[in-house]
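Engineer: attaching a predicted model along with its sequence, questions to come.
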Amino acid sequence: MYELVGKASPFLFLLALALLDGVLLMFILRPQISPSTSTPPSFYSLLKDRYILVAAGSLCIASMAIGVLESTLPIWMTGTMCSPAWQIGLVFLPATVCYLVSSTLFGMLSHKFGRWLCCLLGMVLMGISLLCMLPAVTIYGLLLPLAVTGISLGIVDSSIMPMMAYLVDLRHSSVYGAVYAISDMALCFGYAVGPSAAGAIAQAIGFRLLMVIIGVLNILYAPLCILLRNPLGKEEKMALLSQDSIVPSHVRRKP
């Protein structure tokens, strides 16, 4: 649209979508708000929860990979493939469409197969897809890896967001504002650090080596999702703490 219609056309299109969405929200979405009877967990206690940190870390690293791609891939395509502007915009279409499909599909499948397993597979797929971009010399060599990238991000997002609510229900109390704030912070941190640092790093070490680093980082982080397989509940955690506080009989001093 920028090249063929004019530079204002993408922004006018987004403006129309935003206005339409605002009107629909105003007339359709009218939630009934009632005060909660549960005590909300403190933000600090959620940040100390290792399960929540692992889940937030997977969101951060997966979104960082997309942020790095969005900021460095167009420059690399311009310099190595001499791609016109419409191709640079079009190359992200497979990732966007596949993200839409996979996030919808795995929202249901992750509950069946295990959200921790889907998140692990999504991060491994993300790493492999980034590594598969290295041999590409034309835009056609990028379409399939970018499609897999969109699929993997959709898997991670649709698996981790319900996992966050499950962890709060299981280990704290059923109040979700703080934990979803942590999720948004992780996403924003990934999308902020990725583009801000990717340009300088790509200039120093090259685009291909940068993709190797981000891809390997996703693959190495993926096994941590196994920790989310059977997280301890609130009662189990309290039972373990109470057992630790009891002195074993064989170490008690005899009278």
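Structural biologist: Structure's in. What do you need?
Engineer: hey, let's count contacts and neighbours off CA atoms from now on
Structural biologist: OK.
Engineer: counting by contacts, list what the strand or helix carrying Ala181 packs against.
Structural biologist: Using DSSP states H and E, the element containing Ala181 is helix 177-205. Identification of packing neighbours for helix 177-205 by 3 or more Cα pairs under 8 Å, 6 or more residues apart in numbering; DSSP states H and E yields helix 43-48, helix 50-80, helix 140-171, helix 207-221.
Engineer: for the ones you listed, state which one has the densest average packing.
Structural biologist: Sort these by mean neighbour count, taking mean count of other Cα atoms under 10 Å, and helix 140-171 sits at the top with a mean of 22.
Engineer: what's that one packed up against?
Structural biologist: helix 50-80, helix 93-113, helix 115-132, helix 177-205.
Engineer: so which of the ones you listed is nearest Ile214?
Structural biologist: helix 50-80 (6.2 Å; Cα to Cα).
Engineer: put this next to the first one:
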Amino acid sequence: MFLTTLISAVLALTSMFHIEAKDTVAVRAGADSVQVVTKADTVKLRVPVVGISTNIPYDITWVPGYGVTSIPSFSLEVYPSGWKHFTLGADVEWPMWKHWDTHRFMQVNNITLWTRRYFHTRAYEESPKGLYLLANANAARFGIGFDDKGWQGEGLGASLGVGYKHGFGKSRFWFDTGIAAGFFYSRYDPYVYGKDGTGWYYYDYRGNIADFVPRRMALWWFGPTRVYFSVGFDFCKKVKK
């Protein structure tokens, strides 16, 4: 008797608030209760899981002695589920330009792993935005040459930085800018063009050949290590609320 009365009351309330049948998924009745499940209870959200971007200045880089060139770059930022302030990411740069006729070479393979700490607490269905701190470490190998001189080697570095990520309303596009400073340590060798008709390059070494050791030169750099103005896009997954 009680259950019949309760169901009648629920049906009366449904009519009163004009709940249409197309919005009703199911009616589950227990021993002492009735639950109406609507579409609002099973709505699917688009939750950002990863963002990709490219560094615009790298696309139009001007290098002294080389001219205007393009440094292909790709950045990936992962938004771990449940992390409200931290993200993980990686950057890759891979210019591989060779101009034998003018003796200009810009060959670099660089990979950077980083983490960010955003000050703004992000909502579950949003990607992180606003001011953040950055820490990264990178490894690179390079072959760079201008005219008859060049340098070839490998290096490691680490940096700390600060940046700001700006969204565009509900759009999945965003703009990211920042700067980092730290150190880069490299072991390298200078080389020169032989001009002997072979078209070969040689190590720039004038000592006893028996004493030659590859990567005998060392470079320490302390200062700015990265400046970026990036445009990116978020990829999402659908989840039930």
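Structural biologist: Looks like it came in fine. Since we're looking at a predicted model, the values are computed, not measured.
Engineer: please state their TM-score.
Structural biologist: Once superposed, the chains reach a TM-score of 0.22 (TM-score structural alignment, normalised by the length of structure 2), with 91 aligned residues with a Cα RMSD of 6.2 Å.
Engineer: secondary structure element for Leu6 of structure 2?
Structural biologist: Short version, using DSSP H and E: Leu6 of structure 2 is in helix 2-16.
Engineer: so the helix or strand just after that helix versus helix 2-16, what angle?
Structural biologist: Note on helix 2-16 of structure 2: by DSSP H and E, the next helix or strand toward the C-terminus is strand 24-29. On the basis of axes from the mean of the first three to the mean of the last three Cα atoms, to 10 degrees, strand 24-29 of structure 2 is oriented at 160 degrees to helix 2-16.
Engineer: and after strand 24-29 of structure 2, which helix or strand comes next?
Structural biologist: With DSSP H and E setting the assignment, the helix or strand that follows strand 24-29 of structure 2 is strand 34-38.
Engineer: other SSEs contacting that next one?
Structural biologist: When contacts are defined as 3+ Cα pairs under 8 Å, 6+ apart, strand 34-38 of structure 2 packs onto helix 2-16, strand 24-29.
Engineer: residues in contact with that strand?
Structural biologist: 6-7, 10, 23-29 (Cα atoms under 8 Å, 6 or more residues apart in numbering).
Engineer: where's Arg171 of structure 1 relative to Gln243 of structure 1, distance?
Structural biologist: 18 Å (Cα to Cα, to the nearest Å).
Engineer: contacts only, for the most centrally placed residue in structure 1.
Structural biologist: Nearest to the geometric centre of structure 1 sits Leu59, at 2.8 Å (Cα atoms, centre = their mean). Leu59 of structure 1 is in contact with 156-157, 160, 183, 186-187, 190, counting by Cα under 8 Å, 6+ apart.
Engineer: show me the two of those that sit farthest apart.
Structural biologist: Using Cα to Cα, those span at most 14.9 Å, a distance reached by Ile160 and Gly190.
Engineer: ok, back up a step: buried sites along the helix holding Leu6 of structure 2?
Structural biologist: Across helix 2-16 of structure 2, burial judged by 16 or more other Cα atoms under 10 Å covers no residue at all.
Engineer: can you check stretch 221-235 of structure 2 too?
Structural biologist: For stretch 221-235 of structure 2, by 16+ other Cα under 10 Å, it's 225, 227-234.
Engineer: show me what the top strand by length along structure 2 is packed up against.
Structural biologist: Of all the elements of type strand in structure 2, the one with the most residues (DSSP state E) is strand 217-240. Applying 3+ Cα pairs under 8 Å, 6+ apart, one finds that strand 217-240 of structure 2 makes contact with strand 44-55, helix 56-59, strand 173-193.
Engineer: residues contacting it, please?
Structural biologist: Contacting residues not belonging to strand 217-240 of structure 2 are listed as 42-57, 127, 159, 172-189 [Cα under 8 Å, 6+ apart].
Engineer: re earlier: to Ser102 of structure 1, which of the helices and strands packed on helix 177-205 of structure 1 lies closest?
Structural biologist: Nearest to Ser102 of structure 1 among those is helix 140-171 (5.2 Å), distances taken as Cα to Cα.
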